[in-house]
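[1] Show me the folded form of this:
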Amino acid sequence: MATEGSGPVSTSGLPAAAGSVGVVGETAGAPAAAQPGAPAGSQTATAPGTAAGSGVTPGTAGPSASGPKGAAGSAGAVAADAPCTSQGAPLVIGQNGVWSGLLGANFIGAKTAMSIWAKHVNAKGGLACHPVQLYQTDDGSDPARGSANVTDLILSKKVQALVGLYAPINMAAQASVFHKYNIPVVGGDITDFSWSTDPLLFAQGTSPLHAYASSLKEARLATGYTKFGILSCVEATTCTKIRNSMTTKGGMADLAGVEVAYNQTISLTQTDFTAECQNAKKAGAQVMYLVMDAASLQRLFRSCDAIGYKFPWSGPSLTLTPDLQNDPILRGSTDYVGYFGSSSAPWMSNDTAATKEFQEAYKTYAPGTPPSPASMTGWASGKMLEAVVANIPNARNGPITTAQIFKGLYALKNETLGGLVPGMTFNEGKPSPIVSCYYAELFSRGVFSDPFGSKKRCL
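    Model (predicted):
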C-alpha cells in the first residue's frame, strides 16, 4: 500500500513509473519529505517524460472558456472506462484545509479521504489514463497561511484545480487567490455561505443554509419538540451567519419549522459551559443546536450533565468526530441523542455500490482508521472530479487543462455520484444552484447510524 510521501502507486495494467506518486505528502509549517529520486526538500514527483502541472497556465482558462461541453455517455466518458494502454500526463490537483489547530480534529478526515481516493483511482489507471498527483497543505485556519498555500499550489505546483477545499474560517483569504488565477474549486466542506454565491465554488452536496436547517428538521421530526436553543462559536463568520439565520425570516428556523428559545455565543477555547447550560434550561430549550468543534461539545456535555440538564441535540454534521462515541457521558446515553442532516451520504452507510466503494477503499488504504463526516465529503469531492473528467471529450488525447475541467463541470446535470450526493447541476458563470435535499444521521447510545440509509430527504 502506498502512503503519503511514499513511492510509486501502480496503475491498472501499467507498472508505476520510478518517482511517480499519487499523493505528495505535506506537513504543516515544514517542507514535505523528499520523494525517492527527487532532490532534498522537493515535494514533486512526476510520471516519466512529463512536467508537473503540464497543461495549465493560471489565469488563461476559466468559466468563459468556449467549446463543446461533454455529456454523460459521450465519447469522452466511454473512453475513460476503457483499459489504459499508456500513461498520460499527470492530472495535478491541490487540496488546502484546516488539518491542525482548534478545528483540525473535525476536518482531518477530508485530508485522509482525498489521499485514499487518489490512491484508489491511480490503482485503477488514473482518470482517463492520467495519474492523479495530489498536493495537500494545512493552514491551521490561519488566513495568511491559507492564502499562501493556495498561491503556492497554483503558481508553484501548477494545479489544474483545487479539490476538497476546507476553509470553514478563512474562505475569503483563499477566494481572493483562486479568483485572481481563475481556478475552479471542485468540492469541499460547504460550510461557508459563499458556496451558494461564488461561481468558482462547485459544491458537491447540500447548500449550506439548507444543510444546517436539515439538522433542525431531523431533530424536530424525531422528538416532536419545537423550542430550540443555539450555542454558536465566535471564532468563525460562518457561526455568526448560522446564529443570525436562526432569527431571520425565511432562515434556518423557518425552513425547519422550529422556534428559537435561547441564542448565545460561546468560544471554542471555553473550558466550562455551566452558565450557558443553566440559561438554556431556564429558557425552556427542549433541543440544543450546537455549532462548535467536537472537543467543545464534550466539555459542554460535562457542564450540562453536572447540573442535570439533559437534552436531545443537533448541529452541523461536520462538527462530529468518531471519538464522540467514546465519551463517558454520551456512551450508552439515551438522554443526549443527536440528530443531523448531511450534505453527502452518511459516512457509515454501506447500502449502495457507491457507499461500498468508499468503505472498501478505506479498509484497503487506511485500515483501522475510522471515517467521519469530513471523510465522506472529501471522498465525494474526489468522486465529483472523476465525473468531471468522464465528461471531458478526448481526455486521453493530451494533458487535462483547467479549461477542460470547467467544461466538464458545466456538463454535469443532476449528477448524484451514484447516490453519494443530491443531484448536482452547474451552469457557466453561475454559483452552485440551491440544493435542499440531504441525508439523515443519528447519534444514540454513543453510536452513529444512518436511520434511512443513503436515501436522501428534502426540506
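[2] okay, CA-based contacts and neighbour counts for the rest of this
    OK.
[3] Quick check: most distant residue from the centroid of the protein.
    Distance from the C-alpha centroid of the chain peaks at K282, with 37.0 Å (Cα atoms, centre = their mean).
[4] mind listing what that one touches?
    With contacts defined as Cα atoms under 8 Å, 6 or more residues apart in numbering, K282 has no neighbours.
[5] Confirm that it sits in a strand.
    No: under DSSP: H, G, I helix; E, B strand; the rest coil, K282 sits outside any strand and is assigned helix.
[6] Helices of the stretch 101-250 of the chain, residue ranges please.
    Under the criterion DSSP state H, counting those that start in this stretch, the stretch 101-250 of the chain carries helices at the ranges 104-123, 143-155, 171-180, 208-223, 237-246.
[7] Now tabulate those in JSON lines and tack on distance to K310.
    Shown next, in JSON lines, are these (distance: least, Cα to Cα, whole Å):
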{"stretch": "helix 104-123", "distance to K310": "24"}
{"stretch": "helix 143-155", "distance to K310": "37"}
{"stretch": "helix 171-180", "distance to K310": "35"}
{"stretch": "helix 208-223", "distance to K310": "14"}
{"stretch": "helix 237-246", "distance to K310": "22"}
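[8] Quick check: which of these is nearest to T364?
    Nearest to T364, of all the helices of the stretch 101-250 of the chain, is helix 104-123, at 8.7 Å by Cα to Cα.
[9] Just give the closest residue to Y225, not the sequence neighbours.
    In this structure, Y225 finds its nearest non-sequential neighbour in Q286, 6.3 Å apart by Cα to Cα, 6 or more residues apart in numbering.
[10] Second chain to compare with the first, below:
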Amino acid sequence: MATPRLRKLTTAAVAGVCALALVAGCGGSDVTDAATGTDGSTVQTEPGAVTDPGTTSTETGAEVPAAVATTGTTGGTAPGTTTTDGAAPAGDTTANQPAGNQGGKKPAGGNAAGAAAASGSPVEKLVASHPMFGGNGPCKPATLSEVPLGNVSTLSGVLGELFSPVVNALNVWVASTNACGGLNGHKIKLYFDDDQGDPSTASTKVQNMISSKKILAFVGNIQVLTVDAVAPIIRRTGIPIIGSDVTNSTWFTNPLMFPQGAPQQSIAYGFLYGATKHYKVKNVGLFYCIEVPRSCSDTARAFNDLAPKMGAVVKVSSQVSLTQPSFVQQCLEMKNAGVEAVGLNMDAASMKRIARSCEQVGFFPKAMGHPLGVGNEKQFLGSKWLGNSYVPLNVFGWMASSTPAEKYYQAQVRKFDPGFDTGGAASLGWTAGALMLAASAGLSPDKPTTQQLLDTLWQFKGQKFTELGGLTGPRIFGKDQNPRVPYCLFAAISSEDGNSWKSVTSKPTCTDIVAPSDPQAKG
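    Below is the predicted model:
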C-alpha cells in the first residue's frame, strides 16, 4: 500500500508548505515562586534577569546587536563543532529535494493565496526584522504592560533532568525578548510549574495556572507523559499551548496546540534517512523505550511503516526499559540478525548502557540518536561506540552557530545564562519562544488578549515566515483545524571518537512523505 503523503492531508495549502520548504531549503516538590513564594510556581519578571529555580540574577537587559558573530563553541557545546550552512543532512547531495522520497512526487505549486493574505502583515514584518529571526531591526526594552504566560513541564523525576533545560532556555528568551521589544512592546511575565510526570498533577497545575495567574497562553510545555491529561482543559478553557515537546501525537490533534517542530514520526523518518542516505545501509534496528508509551510506540510504528518506502529492512525492533542495567541480549539479537544501523529512541544514559552492552558482544552498528536524549550532552558524549552518530533534529541544533538566528541564540545564552549546557529541550524551548514572539505581532497596546494571539497564528499557512527565520520548518495553522507540519529535519553528526560534534546542518531537508500512523495522514 502506498505511503500517504503530506499533499493528501488537507488542500493545496499543504502542498504549498512542502513546495515553499523545498524552495527555501527548509525544515512531588514544586518549583518555588521566585517572586511571591505563594503558590508553587516560579516567575520570570525582570526585563533582563534570568531566574532559575532557587536562584536570582540581577543583570538587567541591554540593547542586543542585531547580528552577533560568534567564535568557538558556547553553552556546553563540545570543542570541534563545525556547522554547514545550507547543507542537507550528511550524505544527501540534493538539499532542496524531498529526502528519501522513493518514487514519490514533489508537491506542486506554491501557497500564493496564503502568502498574499499575509504579505506585509504585522507578523511577516516582525519575523523579517527581529534579531531572534535573523533580522537587523533595532532593540529597545519593552515598556508596555506585562503579558502573563505559563509553562507546566515535567521538571523532576526520571525524565526531569532531560527536560529541565527548557526552563533555562525560556528564561533566556524572556530576558532577551524583554530587552528587545518584548511581545509587541509588552513585557513578559512567565510562570513555571512542575507536573512531576503525573497526569493528575499536570491537570491540576494547568488549571490552577489558568485561573490564578490569568495567563494568555502556555509556551514550550514539555509534557511527554502528561499531555493527554491537559488536552481537555486546553479545549475547555481556550488557552492555547504554543510550542511543546512535539513527541506525542496529541500535540497534533488539538486546534489549540501549536507545535514549533515536526512530529515524533519525523524522527523515525530521520532514523531511516540516516541509515539509507547517510550511512547507505539497509538493514536496520530500533531500540525504543517502554516508559514513554505513546511517544516511543509512535516512533516504532512509524519506523516499521516507513522502512519499505525508504529502502530499508527492519531486522529487529526492541522495546526496552530505561532502567535496564544491561542490553546484552538485545545487542546479540541485533548482531545475529545482521543489523547495520540502529535507532536509539531513549535518553542518553540508556544509550550509553546500550553502547557498553553491544561492545561486550562485538556489535558495532551505525548509531542514530533521538534529539531529546542526545541533547543531554554530558551523558551522551564520550562514547566511541556512539561516535559518528547521526541525529535527526526537528528544530534547529542547539550546538549550531551558522545562521543569524542561531548566532543570536548563542549570544543570548552567553549573555543571560553563561555556562548553560543547552541541549534538545533547550532548542525546543527557544523555538517555542520564537513562535510565541511571532504570534505576539497582533497584540494591542491596551488589553492584549488570547484571541489576538490566535488570530495571528491562524495566518500561518506555510509562508516563508512560518519557518521563524530558519529555526524550524514551515507549518499550517487554522481556526478549528489541527496543525499541519511537514517532516523538515536538521541533522547533527558526532565526531568519530564520540567526544564532540563533527557537523550540524543549519537548513533542514524536507519531504512530502508522512507516516500512515501520523494523525496528519488522516486529515
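[11] returning to what we had before: so which of the helices of the stretch 101-250 of structure 1 is nearest A354 of structure 1?
    A354 of structure 1 sits nearest to helix 104-123 of all the helices of the stretch 101-250 of structure 1, at 12.6 Å, using Cα to Cα.
[12] and the aligned partner of V147 of structure 2 in structure 1, how many residues sit next to it?
    Residue-level alignment of V147 of structure 2 against structure 1, with TM-score structural alignment as criterion, gives L91. A total of 26 residues lie near L91 of structure 1 under the criterion other Cα atoms under 10 Å.
[13] Quick check: L91 of structure 1 vs L200 of structure 1, distance?
    L91 of structure 1 sits at a distance of 19 Å from L200 of structure 1 (criterion: Cα to Cα, to the nearest Å).
[14] Likewise for G88 of structure 1?
    Computed with Cα to Cα, the distance linking G88 of structure 1 and L200 of structure 1 is 27 Å.
[15] next one: A172 of structure 1
    Separation of A172 of structure 1 from L200 of structure 1 (Cα to Cα): 13 Å.
[16] out of those two, which sits in the busier spot?
    Neighbours were counted for A172 of structure 1 and for L200 using other Cα under 10 Å; L200 has more, 24 against 15.
[17] Not counting residues beside it along the chain, what's closest to the more buried one?
    The spatial neighbour of L200 of structure 1 that comes closest, neighbours along the chain excluded (Cα to Cα, 6+ apart), is P184 at 5.1 Å.
[18] do T449 of structure 2 as well
    L216 (6.4 Å).
[19] any idea what the one you found aligns with in structure 1?
    Residue-level alignment of L216 of structure 2 against structure 1, with TM-score structural alignment as criterion, gives Q160.
[20] repeat for K335 of structure 2
    The equivalent of K335 of structure 2 in structure 1 is K281 (alignment by TM-score structural alignment).
[21] give me the number of residues near that match?
    The tally of other residues near K281 of structure 1 (other Cα under 10 Å) stands at 22.
[22] leaving aside the residues next to it on the chain, what's closest to it?
    Taking Cα to Cα, 6+ apart as the measure, K281 of structure 1 lies nearest to Y309, with 6.6 Å between them; neighbours along the chain are not counted.
[23] was I right about the one you found contacting A283?
    No: counting by Cα atoms under 8 Å, Y309 of structure 1 sits too far from A283 to count as a contact (11.9 Å).
[24] Look up how far K227 of structure 1 lies from the match of K335 of structure 2.
    K281 of structure 1 is 11 Å from K227 of structure 1, where distance means Cα to Cα.
[25] One more: S344 of structure 1?
    With distances defined as Cα to Cα, the gap from S344 of structure 1 to K227 of structure 1 amounts to 27 Å.
[26] got it, and T85 of structure 1?
    For T85 of structure 1, the distance to K227 of structure 1 under the criterion Cα to Cα works out to 61 Å.
[27] Can you pick out the residue with more neighbours from those two?
    Residue environment comparison for T85 of structure 1 versus K227 gives the larger neighbour count to K227, 18 against 11, counting by other Cα under 10 Å.
[28] Who are the contact partners of the counterpart of that one in structure 2?
    K227 of structure 1 maps onto N283 in structure 2, with residues paired by TM-score structural alignment. The contact partners of N283 of structure 2, by Cα under 8 Å, 6+ apart, come to 312-315, 338-341.
[29] next one: F364 of structure 2
    The neighbours of F364 of structure 2, taking Cα under 8 Å, 6+ apart as the test, are 358, 385.
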